[in-house]
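Undergrad: model this:
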Amino acid sequence: MSKVVIALISGLLFGAGLAYSGMADPARVQSFLDLFGNWDPTLAFVMGGAVLPMAVAWMIKSRLASPLAATSFDLPGTSKIDRSLAIGAILFGMGWGIAGLCPGPALADLALAPKAVLPFVVAMFVGMAAHRFIPVSST
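TA: Got it, this is the predicted structure:
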C-alpha cells in the first residue's frame, strides 16, 4: 500500500474519530475547559480512552524494526523545556480555549463547518509560516 493511501486512510480515521468523539465541536471543548462554570467532563473520557490504544501502539512499535510504510521511525528526540516551548504551549492553550479548536479538529471541521472554521485555519497557517520564516531564539 502506498504512503499516500496510508496517509489518507489515517487522516480520514483520525478526522472521523475527532468528529464522533465531540473533540471537533468547539462548544464542547470550551465547556470541557470551563472548570468553574458549565463544565462538561465528557472529553476527559475521550482523552482517557485514547491512552489505552496509544499504549498498545507503543508496545507494538517497540517490537518493530521499522514502520510498515517507511524505512525507519521518525520520532522527535526528547528536548528540554525552554522559553520558546513554554510560550508556544501558552499560546496554543489560549487559542484552544478561545476558539475551542486546535489543529487536528480545525482541519476536521473544514468538512463539517467550513465557513465557521476557515478564519481559524487561515490564522493557524499564517502562524505556522511565521514560525518557519521568522527566527526565534530559545535563550
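
Undergrad: From now on I want contacts and neighbour counts done on CA atoms only, so please keep to that.
TA: OK.

Undergrad: and A108, how many residues sit next to it?
TA: Residues near A108, counting by other CA atoms under 10 Å, number 23.

Undergrad: whoops, P135 was the one
TA: P135 - counted by other CA under 10 Å - has 8 other residues nearby.

Undergrad: cool, G49 as well?
TA: Neighbours of G49 (other CA under 10 Å): 11.

Undergrad: another one to check against the first:
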Amino acid sequence: MRFVLTYFIGLVFGIGISISGMANPAKVLNFFDVAGTWDPSLMFVMGGALITTFIGYRLTLGRKAPLFAAKFALPTARQLDAKLLGGSAVFGVGWGIAGFCPGGALPALGTGRSEVLIFVAALIAGIVIARLLQSIATRNAQAA
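TA: Down below sits the predicted model:
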C-alpha cells in the first residue's frame, strides 16, 4: 500500500508540475525576466502551493503519527548557517540559469530533452560532491 500511495502522490505532483508550466524552463526564465518578457503566472503557482502546504501541514501534523511510520520526520535545526545559505544561493542561481528546479526537472525527464538530462546529471553530481565535501569536513573535524 505504501508503494501505491507513494506512486500516486508522485503522479499527482508530476501532473501538477506539468500543468502549471514548471517543467517548461522558458516559462520559469520568463518569470525571472522582470525587465523583459516577465510572466507573473508563476507567482500564482507558488501561492497555490503555499496555501496547499499550509493547510496540509495543519491537517497532517494534527495526527498522532503518519500512516506509514512511527513518527513524523521533521527538521529540528532552526539556525541559518553557511550550508543552508550556500545551498539556497546555489539552488537559486541554478534555477535562474537553467530554468529548472529539481521538482520541475524530474517530471520533465519523460520528454527526453537533452537540457533536462544535463540538468539532472548536474544535480546528481552536485549531490555527490556536496556529500563528499561533508564527509571530508566531518573527518577533518573528528581528527582535530
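
Undergrad: TM-score for the pair, please.
TA: The TM-score (TM-score structural alignment, normalised by the length of the first structure) is 0.90; 136 aligned residues with a CA RMSD of 1.5 Å.

Undergrad: how near is V120 of the second structure to G126 of the second structure?
TA: According to CA to CA, to the nearest Å, V120 of the second structure and G126 of the second structure sit 10 Å apart.

Undergrad: Between these two, point out the one with more neighbours.
TA: The residue with more neighbours, out of V120 of the second structure and G126 and counting by other CA under 10 Å, is V120; that gives 19 against 13.

Undergrad: separation between the more buried one and M46 of the second structure?
TA: 22 Å.

Undergrad: likewise K64 of the second structure?
TA: Counting by CA to CA, the gap from K64 of the second structure to M46 of the second structure is 29 Å.

Undergrad: same check, this time on T60 of the second structure
TA: Distance of T60 of the second structure to M46 of the second structure, computed by CA to CA: 20 Å.

Undergrad: Near I97 of the second structure, how many other residues are there?
TA: 13.

Undergrad: who touches W38 of the second structure in this structure?
TA: N30, F31, F32 (CA atoms under 8 Å, 6 or more residues apart in numbering).

Undergrad: Name the nearest of those residues relative to G14 of the second structure.
TA: F31 (20.2 Å; CA to CA).

Undergrad: elements contacting the helix or strand the closest one falls within?
TA: Using DSSP states H and E, F31 of the second structure maps to helix 25-32. Packing partners of helix 25-32 of the second structure (3 or more CA pairs under 8 Å, 6 or more residues apart in numbering; DSSP states H and E): helix 41-60, helix 82-98.

Undergrad: and it, which stretch of the first structure?
TA: Mapping helix 25-32 of the second structure onto the first structure (TM-score structural alignment) gives residues 26-33.

Undergrad: Could you check the matching stretch and say which residues are buried?
TA: Going by neighbour count (16 or more other CA atoms under 10 Å), the buried part of stretch 26-33 of the first structure is P26, R28, V29, Q30, S31, F32, L33.

Undergrad: Then stretch 86-106 of the second structure?
TA: F91, G94, W95, G96, A98, G99, F100, C101, G104, A105, L106.

Undergrad: quick one, what contacts the residue sitting nearest the centre point of the first structure?
TA: Centroid-nearest residue in the first structure, with CA atoms, centre = their mean: G104, separated by 4.4 Å. For G104 of the first structure, the contact set (CA under 8 Å, 6+ apart) comprises G15, L18.
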